[in-house]
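Trainee: fold the following.
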Amino acid sequence: MFKENLLAGRRILVTGGGTGLGKAMAARFLQLGAEVHICGRRKIVCDETATELMDLYGGRVTSHGVDIRNALAVEEMVETIFRDAPLTDLINNAAGNFISRSEELSPRGFDAVANIVMHGTFYVTQAIGKRWIALKQPGNVVSITTTWVRNGSPYVVPSAMSKSAIHAMTMSLAAEWGRYGIRLNTIAPG
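Mentor: Prediction:
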């Protein structure tokens, strides 16, 4: 379905790229010729994924151990990546969630999800977006949301609220950054 080397010349960062959906996207981007960067809190998992994907498909996968809840750590990672060459694309995939009755949810539990999903996604998007703007380089951002953004869901209020914030961020930044050639979209698997 896709032309061989369709993504040749692309440099793509996938947050939460060590496992699950992030790993699957990173694999496909690599198969299509992109240079891939993956990041996650557990560096060893990202290292293992990078090795596995390169063994399977060749190409280049660079692993970064970073907690996207830490804005300074995000800045350092993005600066390191851009030293070699700018990214062309960002996949905001990193997330956290757990099931809980909302009346039993602690502030710490709420923050655990909101800090990864909402704050972390903004930190990564801003760190990359401001560099694209400074370099006068277009870019693409795809953020993973959920169907809960539109229809709600019980027991996942922190995630639903945070993913709704990502949806709002995407619409706002599309209006703000579109003039720079930066495209922002969301997808809600499921």
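
Trainee: rest of the way, CA atoms for contacts and neighbours
Mentor: Will do.

Trainee: give me the contact list for stretch 122-135.
Mentor: For stretch 122-135, contacts defined as C-alpha atoms under 8 Å, 6 or more residues apart in numbering pick out 68-69, 71, 74-75, 78, 86-87, 90, 92, 138-139, 141, 166, 169, 180, 182.

Trainee: in helices only, show me those residues.
Mentor: Using DSSP state H, the subset of the contacts of stretch 122-135 located in helices is 71, 74-75, 78, 166, 169.

Trainee: could you also give me the structure for this second sequence? I'd like to compare it with the first:
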Amino acid sequence: MSRSYVVTGGGRGIGRAVVERLLGDGGAVVAVEHDPAALTWVDGHPAGRRVVAVTGDAADEAVAERAADAAQVAGVLAGWVNNAAVFRDASIHSAPVRQLRELIAANLDTALVGCAVAVRRFLSAETPGAIVNVSSHQARQAVRGCLPYVTAKAAIEGMTRALAVEYGPYGIRVNAVAPGSVGTERYADFLASQQPATAAGIEQEMARLHPIGRVARPQEVAAAIVYLLSGDAGFITGATVPVDGGRSVLAHDPEAR
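Mentor: A predicted model of the protein is given here:
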């Protein structure tokens, strides 16, 4: 039986790139997405029945269980990628504390639920497995106005280490990747909404922030995630791998000017 995987936020951007990479390697993949419009590409995909769409909130345990069920029908559940995220800024001086808590939970809960369901399924099946959580360079290099996102991503990295320690003896590896800025559909739409001169200035600033001189391609982040899911990474656990073009080591503050 083939290996199967669950990828949350699998309809677009990094998630879609991970799905395509895993399908290309012969696996079966369940793509979880809150927005059904982001999963229309599943119908008629060349991979056929090896790709399954599940619509719903990845922070809903019932949705995660449904995705796990579908994955285990398709093959032996071997990996889970917690990629779903919410991007909303808020500052502690202006936003109600309840709103801040909700925004932190919006990003933390998707990873927590995914990890919980994946670990339980691996243990129940008595099979090894790998989890990759998608963090951000902001977990270590905060950007102003992004307190909820920074807090959630830092918590996800701590959870990654805790799970790696607790479940390593059962053959379960848990790692994270921390991307910098990535040229997803969201990024492209943002640039397209700007005046040409403004968009050009943003791209110049992104080049300045990343020593490699550009933002990442989703496929480059996906390659790191798929590696961490693979047997080639069999002795890597509890790690957060920066996939940020050197942004976190250069450490320019985009608000400094």
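
Trainee: could I get the TM-score for this pair?
Mentor: Here the superposed chains carry a TM-score of 0.84, computed using TM-score structural alignment, normalised by the length of the first structure; 180 aligned residues with a C-alpha RMSD of 2.1 Å.

Trainee: spatially central residue for the first structure, please.
Mentor: Nearest residue to the geometric centre of the first structure (C-alpha atoms, centre = their mean): residue 92, 1.9 Å.

Trainee: pretty sure it sits against residue 14.
Mentor: Yes: applying C-alpha atoms under 8 Å, one finds residue 92 of the first structure in contact with residue 14, separated by 6.4 Å.

Trainee: look up how far residue 92 of the first structure lies from the nearest residue to residue 147 of the first structure once chain neighbours are set aside.
Mentor: Nearest residue to residue 147 of the first structure, sequence neighbours excluded (C-alpha to C-alpha, 6 or more residues apart in numbering): residue 188, at 5.6 Å. Using C-alpha to C-alpha, to the nearest Å, residue 188 of the first structure is found at 12 Å from residue 92 of the first structure.

Trainee: please identify every residue contacting each of the two.
Mentor: Counting by C-alpha under 8 Å, 6+ apart, the residues touching both residue 188 of the first structure and residue 92 are residue 144.

Trainee: got the ones in helices among the contacts of stretch 122-135 of the first structure as JSON lines, with distance to residue 104 of the first structure and neighbour count columns?
Mentor: Listed next are those as JSON lines, based on distance: C-alpha to C-alpha, whole Å; neighbours: other C-alpha atoms under 10 Å:
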{"residue": "71", "distance to residue 104 of the first structure": "29", "neighbour count": "18"}
{"residue": "74", "distance to residue 104 of the first structure": "32", "neighbour count": "23"}
{"residue": "75", "distance to residue 104 of the first structure": "35", "neighbour count": "17"}
{"residue": "78", "distance to residue 104 of the first structure": "37", "neighbour count": "19"}
{"residue": "166", "distance to residue 104 of the first structure": "25", "neighbour count": "23"}
{"residue": "169", "distance to residue 104 of the first structure": "28", "neighbour count": "19"}
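
Trainee: make CSV from the residues you listed and add distance to residue 111 of the first structure to it.
Mentor: Listed next are those as CSV, based on distance: C-alpha to C-alpha, whole Å:
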residue, distance to residue 111 of the first structure
71, 15
74, 18
75, 21
78, 24
166, 15
169, 18
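
Trainee: residue boundaries of the helices in the first structure?
Mentor: All helices of the first structure, identified by DSSP H, fall at 20-31, 43-57, 71-84, 107-114, 121-135, 148-151, 157-177.

Trainee: do I have it right that residue 173 of the first structure meets residue 181?
Mentor: No: here residue 173 of the first structure does not reach residue 181: they are 11.4 Å apart, not a contact under C-alpha under 8 Å.
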